[in-house]
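Peer 1: attaching a predicted model along with its sequence, questions to come.
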Amino acid sequence: MNHKVQSGPKSAEYTSDYKAGQDNVQVLGMDIHNPVFTTSALAIIVFIVLTLAFPADAKVMLEGARSWSTETFDWLFMIGGNVFVLFCLLMIILPVGRIRLGGDDAKPEFSRMSWFSMLFAAGMGIGLMFWSVAEPVAYYTDWWGTPLNVAPSTPEAAAAAMGATLFHWGLHPWAIYGVVALALAFFTYNKGLPLTIRSAFYPILGERVWGPIGHVIDIVAVLATIFGLATSLGLGASQAAAGLHFLFGIDNDITTQIIVIAAVSAIAILSVIRGLEGGVKVLSNINMGIAGILLLFVIIAGSVTGFFSNFVLTVTNYASDIIPLSNWVGREDEKFYNGWTVFYWAWWVSWSPFVGMFIARVSRGRTVREFMTAVLLIPTIVSAIWMAAFGALALDQVQSGTGALANGLTDVSLAMFQMLENLPFTAITSALAIILVLVFFITSSDSGSLVIDSITAGGKVDAPVPQRIFWAVLQGLIAAVLLYGGGAEALKALQAGAVTTGLPFTVILLLMCFSIYKGLKTEL
């Protein structure tokens, strides 16, 4: 089923006659926006060839670029993250919160549960599967720095670990997504502009947004999205293969990893062919169902009363530490600050074009207040619940000397399975965890393909099926080729390249805040 963008009436300030896809050309059954599609595809091919030819050099160069951007501009990432949180909270409480995306008569396309399932699965569901266990253990044991220089392996370290983990998965990352999502949803559904990143800058650039400046914005968005997704798919295949080896003894080698990538890509292709209604929505609902079952089991098998006390502990430490953790001046915990927080902020920003556009794509008919509440506050609460169940239980095992985690964090991809190993029905729960990981990867892949497809089609949301298949296949090919030809080093180089794009996009997001404010004023 194709969902055509329906927009509300344009205001006098937004009278552009530019239509989605008006500069497109037809090639091999695809409806492509030539400057963006061609340049992005060529840049991707050149990158892959050079990375395979010089994997070590590419890794050194790109990791150097990433380190330079995160260490030199750490202040910009931190200030930006704080601004985005405050901006999104203001969108909830100010009068603009009553504006409806798509106009007063617009109706939501999806139920609240399906809507939330899709935005959460695309946003960060897969990351929580691994880092909800690994991250608190890492902070508690000083695996790579401790938050706010708390002494490791102490009760204070356990409390700080839970608060810092939620800090990295709570308000700040979702505010980053929320800014992009609101900008695209508003300018597409209320102002009739194409569903593409450049449209968010029409109040600032005017008609120039349809020229070379806009092309550059969209090309950077495509590259950040495809590289981020391919990195996650490649590294995720390694993690899934590690889980299969842990559970079933299947060899964790390149063959298994490529089979995982091929299987995920094949199902993602079927999903993008079916579209939002029959593909992404169905898989996202399955995701949330399996996640809910696993969460409930861990709460009951661990300790119900312990879960509630851990939830309170997590939320209170998050609230008490959010200001010092958000500070960028005179930080003494530099290893933690640069190695974790600044890296995370750059990573979330680099993912924001993909996740933000996808959230916008499924959010027509919601008011700004409802939209921001669902994008900002509800995921933070759900993350706190998830952390209190999985992360706190893992810390309990470490502190009590139970299981493999008591020996410290040795392999991030195994942390979840090592925690489940000490609970009843290990084989069943570990199998559920592997299925959940794979389905999360599939939803990320197919939703990312739909987003890239829209950008490279000039903002159209009903581009031909071959075009959707092209991007879904390309994601898998990039991950498989780099994994086979350069191994984990090549994928880390790709990840470093994706994170580096977070620097220019932080500036772009700050400009988006001004653009959104200027646009919303015309609706009141």
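Peer 2: Received the coordinates, thanks. This structure is a prediction, so every number in the text was calculated from the model and none was measured.
Peer 1: hey, let's count contacts and neighbours off CA atoms from now on
Peer 2: Noted.
Peer 1: leaving out the residues flanking it, which one is nearest to A301?
Peer 2: Take A301 and drop its neighbours on the chain: the residue closest to it by CA to CA, 6 or more residues apart in numbering is L423, 6.6 Å away.
Peer 1: mind checking the SS state of that neighbour?
Peer 2: The local conformation at L423, judged by DSSP: H, G, I helix; E, B strand; the rest coil, is coil.
Peer 1: count of residues packed around it?
Peer 2: Using other CA atoms under 10 Å, the number of residues around L423 comes to 14.
Peer 1: before we move on, what about the one 5 residues further on?
Peer 2: Here the number of neighbours of I428 (other CA under 10 Å) works out to 12.
Peer 1: what about it, which helix or strand?
Peer 2: Assigned by DSSP states H and E, I428 falls within helix 426-456.
Peer 1: in addition, the following structure is provided for comparison:
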Amino acid sequence: MPATPHWLHNKNKETPVSVRPNSPLERWFAGVSPTMAIASIAMVFAFVLFTVTNADLANGLYSGAKAWIERSLGWYYVAVVSGVLFFTCWVGLSRFGNLRLGKDDERPEFSNYSWFAMLFSAAVGTGLLFWSIAEPLMHMQGNPFMEMAGVEAGGVEAAQVALRITMFHWGLHGWAIYIIVGLILAYFTYRRGLPLTVRSALYPILGERIHGPIGHAVDLLAIFSTLFGTATTLGLGVSQMNAGLSYMFGWEVSVGTQLLLIAVTSIVATLSAVSGVGRGILWLSHWNIRLSSVLFLFLLLAGPTVFLLGLYATSIGDYLAHFVPMGLWTDPQPERQWQGWWTIFYWGWWLSWGPFVGMFIARISRGRTVRQVVVGGMLSATLGAFLWIVIMGGTGVHLQLSGVDLASVANNDLTMVLYKTIEGLSVEWATMAMAALATLMIASWFVTSADSATLVICTILSMGNPNPPRSYRVIWGIGLGALAAVLLLAGGLQGLQAATIVAALPFSLVLLLICYCLVKAVHEEERAASMNSLEVLAAPGSR
């Protein structure tokens, strides 16, 4: 009998209720794991109840934990993220890069363009729209790298350092987290036949125990990170949408307006999640790229065209020359808190979104090889993010250097930076049209993150079913918006953001474990393949 890893023939011990339901309870849990469904709802309810009824205490606890992590474990986050980047590159470029995520004769379900559009849309959300201009403007006013290089704030050299830092925070280090999680989950799901859940990646060391309390805890952590990370982004997104509507139409910037925007956005995201990956999510992802291209083309032609074209190549070269030492740098003066406010915050944010984006990448990557996912995903996503930062951030930086005081706008109201940048180009006939387009993009980009998050949560609850029950997609899609609304009313979004960063700490340990499990699994597969080959050669008549 061929030598095969013992876990290849795993049987899922806790399967969702799939028989025809008879009682109301069975109908409620049809298609999902009752244990996970009850535990996830209880977890969310307890968290929201505690945050709403004890807002000051909750925010204090979350912020205090976040501050402790930044102060005491900043070095650990730096080490984990840099280590994950090197590990991801090794996996993609090693002999295991030719392994296909599925059967050896399978081919990708989606085209390269569709795959990239969905990957980028799910992963980026409204983050780049919010920070691509504001972040370099804030870094230009001072940072440790400028101090070490003796660069004065506000000048051309300061702008170059500021763009380098922004690209560093949105570059290879962060994308490596998403890509490696997606790759590992896709490997265990499509090549090993395990459920599409985070717990499956721990099978080489836990075995059948992944179906018990440990497995439930790992998947609940993934749901926690996905739900609360997305809700926090929704809070940031609606504040920027509200600013855009105020800029164009004079709408009041208020909690009431933002609640209305949350409701509309959540409904659209839920409809998209119900339609599935191949329809709503794919369609919206394509339109995200198209709308973004229109805005980029406007900024490129109406703005400093020659400056931006040269800046792209220059900034990539500058990034490549510095990203390794920047990735290993820890602030020798932690009392100034800069690294905690920026780099550690970003690393925690990427880590906290790792389960959600990674699982979605796994969902759309069946049939691709390991190398295609690693090299193709990291290069395309990073270059796409850099193009975004150079065109939008470069335009803002150029206006700042030319005398348009965008830095003061960023210091006073981050949500208005995008609109004031468009206004600063002084193309009167296009200002309102581009502001409307930018606001639509904020909504569209968020919707594609929210519908992806909803689908991921429901996939986990259904123990890996890529097409989970539609009723649960509706429940969690609406629930995601309701959660953001409740926390917005309670003033808890800032504390929620801190809680999301804290959630990155336990997931970082899970990430290290699943990386080890991948190495263990591919070596077992290699040994099994070698023994199979020897048995074939030794069989009668094989010569």
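Peer 2: Thanks, I have the structure now. The shown structure was predicted, so the numbers you read here are calculated from the model rather than taken from an experiment.
Peer 1: tell me which other helices or strands the next helix or strand after the helix holding I428 of the first structure touches.
Peer 2: Moving toward the C-terminus from helix 426-456 of the first structure, the first helix or strand encountered (DSSP H and E) is helix 465-500. Contact analysis of helix 465-500 of the first structure by 3 or more CA pairs under 8 Å, 6 or more residues apart in numbering; DSSP states H and E lists strand 30-33, helix 34-53, helix 55-72, helix 212-248, helix 254-275, helix 343-361, helix 426-456 as its packing neighbours.
Peer 1: can you pull out the helices in the stretch 51-200 of the first structure?
Peer 2: In the stretch 51-200 of the first structure, the segments counted as helices under DSSP state H, counting those that start in this stretch are 55-72, 74-93, 112-123, 125-140, 155-169, 171-189.
Peer 1: between the ones you listed, which one is closest to F248 of the first structure.
Peer 2: Evaluated with CA to CA, the helices of the stretch 51-200 of the first structure place helix 125-140 nearest to F248 of the first structure, the distance being 18.9 Å.
Peer 1: just to revisit the earlier point, and the helix holding I428 of the first structure, which stretch of the second structure?
Peer 2: With the alignment judged by TM-score structural alignment, the segment of the second structure matched to helix 426-456 of the first structure spans residues 431-461.
Peer 1: and W353 of the second structure, what's its match in the first structure?
Peer 2: Aligned partner of W353 of the second structure by TM-score structural alignment: W351.
Peer 1: dump the residue contacts of the closest residue to that match other than its chain neighbours.
Peer 2: With CA to CA, 6+ apart as the measure, T225 is the residue that lies nearest to W351 of the first structure, at 6.2 Å, once sequence neighbours are left out. By CA atoms under 8 Å, 6 or more residues apart in numbering, T225 of the first structure lies in contact with 350-351, 353-354, 448, 452, 498.
Peer 1: lining up these with the second structure, which overlap?
Peer 2: Using both residues aligned by TM-score structural alignment, their matches' CA atoms under 8 Å, the second structure keeps these contacts from the contacts of T225 of the first structure: 350-351, 353-354, 448, 452.
Peer 1: A helix includes A406 of the first structure, no?
Peer 2: Yes. Under three-state DSSP, A406 of the first structure sits within a helix.
Peer 1: against M419 of the first structure, how distant is it?
Peer 2: 10 Å (CA to CA, to the nearest Å).
Peer 1: so how far is stretch 81-100 of the second structure off the chain centroid?
Peer 2: For stretch 81-100 of the second structure, the distance between its averaged C-alpha position and the chain's averaged C-alpha position is 19 Å (CA atoms, centre = their mean, to the nearest Å).
Peer 1: what's the closest of the helices of the stretch 51-200 of the first structure to I508 of the first structure?
Peer 2: For I508 of the first structure, the closest of the helices of the stretch 51-200 of the first structure is helix 171-189, at 9.5 Å, according to CA to CA.
Peer 1: that closest one vs the second structure, average distance?
Peer 2: Relative to the matching residues in the second structure, helix 171-189 of the first structure has an average distance of 0.5 Å after the fit, by mean CA distance after the TM-score superposition for the first structure.
Peer 1: what helices and strands are in contact with that helix?
Peer 2: Using 3+ CA pairs under 8 Å, 6+ apart, the elements in contact with helix 171-189 of the first structure are helix 74-93, helix 343-361, helix 378-386, helix 502-521.
Peer 1: what's the most buried one of these?
Peer 2: Per-stretch averages of neighbours, counted by mean count of other CA atoms under 10 Å, single out helix 343-361 among those, with a mean of 27.
Peer 1: give me the residues contacting that one.
Peer 2: The contact list for helix 343-361 of the first structure (CA under 8 Å, 6+ apart) reads 70, 77-78, 81, 118-119, 122-123, 168, 173, 176-182, 184-185, 195-197, 221, 224-225, 228, 447-448, 450-452, 498-503, 505-506.
Peer 1: so the following helix or strand past that helix matches what in the second structure?
Peer 2: Using DSSP H and E, the helix or strand that follows helix 343-361 of the first structure in sequence is helix 368-372. Using TM-score structural alignment, the residues of the second structure aligned to helix 368-372 of the first structure are 370-374.
Peer 1: which residues touch the matching stretch?
Peer 2: The set of residues that contact stretch 370-374 of the second structure without belonging to it, under CA under 8 Å, 6+ apart, is 88-89, 91-93, 96-101, 179-180, 183, 365.
Peer 1: how far does that stretch sit from its chain's centre?
Peer 2: Distance of stretch 370-374 of the second structure from its chain centroid, counting by CA atoms, centre = their mean, is 18 Å.
Peer 1: ok, now which ones touch the residue most central in space within the second structure?
Peer 2: Here the mean C-alpha position of the second structure is nearest to the C-alpha of A123 (CA atoms, centre = their mean), at a distance of 3.8 Å. Residues touching A123 of the second structure, when contacts are defined by CA under 8 Å, 6+ apart, comprise 178, 357, 449.
Peer 1: do Y139 of the first structure as well
Peer 2: 145-147, 152, 157, 161.
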